[in-house]
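In: Below are the sequence and a predicted model for it; my questions follow.
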Amino acid sequence: MTSQQLGDELLRHWQLLWPLPAAERIKRIDEIRADLEFEEQIKLVSIEMANPEFV
């Protein structure tokens, strides 16, 4: 995921969370960002694990 894609995804979530108080929005966006970065790392690990050089 590029930084642009991450930014676009976070903006989409920010817009959905708009009715919440600012502090809650910030907290949730931080959690979502961490989840997205974790998912990206898991994806990269699974790609490397599927690489026949490492099996």
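Out: Arrived safely, thanks for sending.

In: going forward, measure contacts between C-alpha atoms and count neighbours the same way
Out: Will do.

In: Leaving out the residues flanking it, which one is nearest to the spatially most central residue of the chain?
Out: Of all residues in the chain, the one closest to the mean position by C-alpha atoms, centre = their mean is Leu36, 1.6 Å from it. Excluding the flanking residues, the one nearest Leu36 by C-alpha to C-alpha, 6 or more residues apart in numbering is Leu6, at 7.8 Å.

In: this is the other structure I want to compare:
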Amino acid sequence: MNSQQFGDVLLAHWQLLWPLPAAERIKRIDEIRADMEFEEQLSLVSIEMANPEHA
């Protein structure tokens, strides 16, 4: 996922969370961002582990 896609996903979440108080919205966006970054890293690790020439 490139930075534009990453930003677009976070913006979509932000808009869905708009009815929440600001502090709660920021907390949830931070959690979503961390989850997305973790999933990206997990994906990269899976690709590397599936690639036998790097072993």
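Out: Cool, got the structure. Given the structure is predicted, the values throughout are model-derived calculations rather than measurements.

In: any chance you could map the helices in structure 2?
Out: Assigned by DSSP state H, structure 2 shows helices spanning 3-16, 22-50.

In: Pull out the buried positions in the shortest one.
Out: Applying a neighbour-count criterion of 16 or more other C-alpha atoms under 10 Å, one finds Leu10, His13, Trp14 buried in helix 3-16 of structure 2.

In: quick one: that helix to structure 1 mean distance?
Out: Taken against structure 1, helix 3-16 of structure 2 registers an average deviation of 0.4 Å after superposition, with mean C-alpha distance after the TM-score superposition for structure 1.

In: the inter-axis angle of that helix versus helix 22-50?
Out: In terms of direction (axes from the mean of the first three to the mean of the last three C-alpha atoms, to 10 degrees), helix 3-16 of structure 2 departs from helix 22-50 by 140 degrees.

In: Just send the buried residues of helix 3-16 of structure 2 back as a markdown table, with distance to His54 of structure 2 too.
Out: Listed next are the buried residues of helix 3-16 of structure 2 as a markdown table, based on distance: C-alpha to C-alpha, whole Å:
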| residue | distance to His54 of structure 2 |
| --- | --- |
| Leu10 | 33 |
| His13 | 37 |
| Trp14 | 39 |
